[in-house]
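K.L.:
here are the coordinates; sequence isn't available:
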């Protein structure tokens, strides 16, 4: 892999002792290795760091590995720190409770080689829900390469963080908003969207384990709605006013129905 195609993998973790080794192993099992892997320990209080360190000592690879420890600041800030420390031209994100298929980076490399102007790459993923059912989410079905990207992402966030690879030149100009407790990825994709040259790989190259995501309490759900509304207002220029009103109303209705069910 030459400098043009160089890839840094960024994997933040916070109390992920049950999954961090699985995530790390999926990086080590790639048919084409990355140039660099940066793990960011976001003040884990469990055995996450210990388990990761044990795995790395037992499994040596010919690429650079960094472990950065920070105070608990959230995944957005953790990713920002790693982006700024990275030495590659491309950044691939992996959440500690997700993992990749072995041919993930190989497919990314092929896209970079074939597309001179691409600066953002995404792909489909397998999802395991709370019922332990595994489905192909087929996120690519929501992307129309002939339509305006900002409007498409505004209407529906079809970009999953662990399935995204982005040019460092693009992402380092914006970074994640650490002041948003949630919706940080959605906000960043919208910030990048007007300059985004997106290629979508129609293959599931990631396993998104939704069964392990933190359950949403009423309090968390309220905070998430607040952050979502902040993002929707911030980028309302990407849609017409009637469509903006419709999208906001839809999210408010979903929140009310969910709240009443509890």
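P.N.:
Yep, that arrived. Quantities reported herein were computed from a predicted structural model and do not represent experimental measurements.

K.L.:
okay, CA-based contacts and neighbour counts for the rest of this
P.N.:
Fine.

K.L.:
Surely residue 52 touches residue 21?
P.N.:
Yes. Between residue 52 and residue 21 there is a contact at 5.8 Å, judged by CA atoms under 8 Å.

K.L.:
what residues are up against the residue nearest the centre of the chain?
P.N.:
By CA atoms, centre = their mean, the chain has its centre lying nearest to residue 161, at 1.3 Å. Applying CA atoms under 8 Å, 6 or more residues apart in numbering, we find residue 161 in contact with 93-95, 185.

K.L.:
Can you tell me which of those has the most neighbours?
P.N.:
residue 94 (28 neighbours; other CA atoms under 10 Å).

K.L.:
Please enumerate the strands of this protein.
P.N.:
Remark: strands assigned in the chain by DSSP state E are 7-13, 36-42, 64-70, 90-93, 99-100, 120-128, 134-136, 164-167, 198-209.

K.L.:
Count the neighbours of residue 114 for me.
P.N.:
For residue 114, the tally of surrounding residues (other CA under 10 Å) stands at 9.

K.L.:
adding another structure so you can compare the two:
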């Protein structure tokens, strides 16, 4: 039987974390549930303590200084504490469905399978949340649109081979030993999009296979206090967070000698496009003029990304 460690970062989720934990406890394959509390402003820590008292498979950790370090560092701590042979993730305001590990139980019998991804659905926890986010999530699955071989997953996420789709870490399961191929996991300094950046690198280093893609294996819970709320409400400028994401991806690609040059060029173009989109008006046009004279193909590709690929991440 599989031994899965489910890692749940906990921040401002006292209303939801019990549902998340109990959705993972339904599986015999779940060896342990690791709650990492990240100095929540609400009563989440007390709820987590109650869950550890009630369920023997639930373990609770905090950062050594008991401070707030963000989702990336919090997931990293969970990985470090995990004793299972497989790692799965779950946000504290989301939950698993009964079919969550159906595909994994079969696929991981093959030792070459290093990770499996699936589809997730959506639930709006309030009418206000639905009004605010329906235009983003609708009632659609977040999924990869067809079954790709593992070598196509990395370029697919970069949108290099047509319309690939998306998968969430809520629907990702990884063979723990395979993580040794990566020199680091989640980037601690990325407060947003650290999961997207992680998935890019993960799909480059590991062989990821499709699990269940035509129906949800987990549910994204949408409420007014989701981290993405601040982005949607313009409290955080969306394009500025993507500049930081693509700057990180570009820096990694430039330093990874095994990535083909055409892939590095594509990544650089996307990074430039977000830099231009986020620049002040006069600087933006100065950058456009500069790239028109120095790298016409890049700026043309960059403008294409700005205008037509806003919905990628």
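P.N.:
Received, thanks. What you are looking at is a predicted structure, and each value in this text was computed from that prediction instead of being measured.

K.L.:
about what we covered before: in CSV: the contacts of residue 161 of structure 1, plus distance to residue 66 of structure 1.
P.N.:
Output for these, formatted as CSV (distance: CA to CA, whole Å):
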residue, distance to residue 66 of structure 1
93, 15
94, 15
95, 16
185, 23
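
K.L.:
Checking the residues you listed against structure 2: which ones persist?
P.N.:
Of these, the ones still in contact in structure 2 (both residues aligned by TM-score structural alignment, their matches' CA atoms under 8 Å) are 93-94, 185.

K.L.:
hang on, the earlier thing: out of the contacts of residue 161 of structure 1, which are inside helices?
P.N.:
Applying DSSP state H to these, the entries found in helices are residue 185.

K.L.:
Quick check: closest non-adjacent residue to residue 30 of structure 2.
P.N.:
residue 4 (4.6 Å; CA to CA, 6 or more residues apart in numbering).

K.L.:
What residue in structure 1 is paired with that neighbour?
P.N.:
Here residue 4 of structure 2 is matched to residue 7 in structure 1, going by TM-score structural alignment.

K.L.:
how much space is there between that match and residue 106 of structure 1?
P.N.:
11 Å (CA to CA, to the nearest Å).

K.L.:
More neighbours: which of those two?
P.N.:
A count of neighbours by other CA under 10 Å puts residue 7 above the other of residue 7 of structure 1 and residue 106, at 28 against 15.

K.L.:
what's the distance between the more buried one and residue 123 of structure 1?
P.N.:
16 Å.

K.L.:
So residue 90 of structure 1 sits against residue 168, correct?
P.N.:
Yes. If you go by CA under 8 Å, residue 90 of structure 1 and residue 168 touch, sitting 5.2 Å apart.

K.L.:
The two: who's more crowded?
P.N.:
Shown here are residue 90 of structure 1 and residue 168; by other CA under 10 Å, residue 90 has more neighbours (28 against 22).

K.L.:
would you list every one of the helices in the stretch 51-200 of structure 1?
P.N.:
Counting by DSSP state H, counting those that start in this stretch, the stretch 51-200 of structure 1 has helices at residues 75-85, 104-114, 149-155, 168-171, 184-193.

K.L.:
could you dump those to TSV with distance to residue 138 of structure 1?
P.N.:
TSV is the format used below for the helices of the stretch 51-200 of structure 1 (distance: least, CA to CA, whole Å):
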stretch	distance to residue 138 of structure 1
helix 75-85	25
helix 104-114	16
helix 149-155	15
helix 168-171	25
helix 184-193	18
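
K.L.:
gap between the two ends of stretch 178-198 of structure 1?
P.N.:
End residues of stretch 178-198 of structure 1 are separated by 24 Å (CA to CA).
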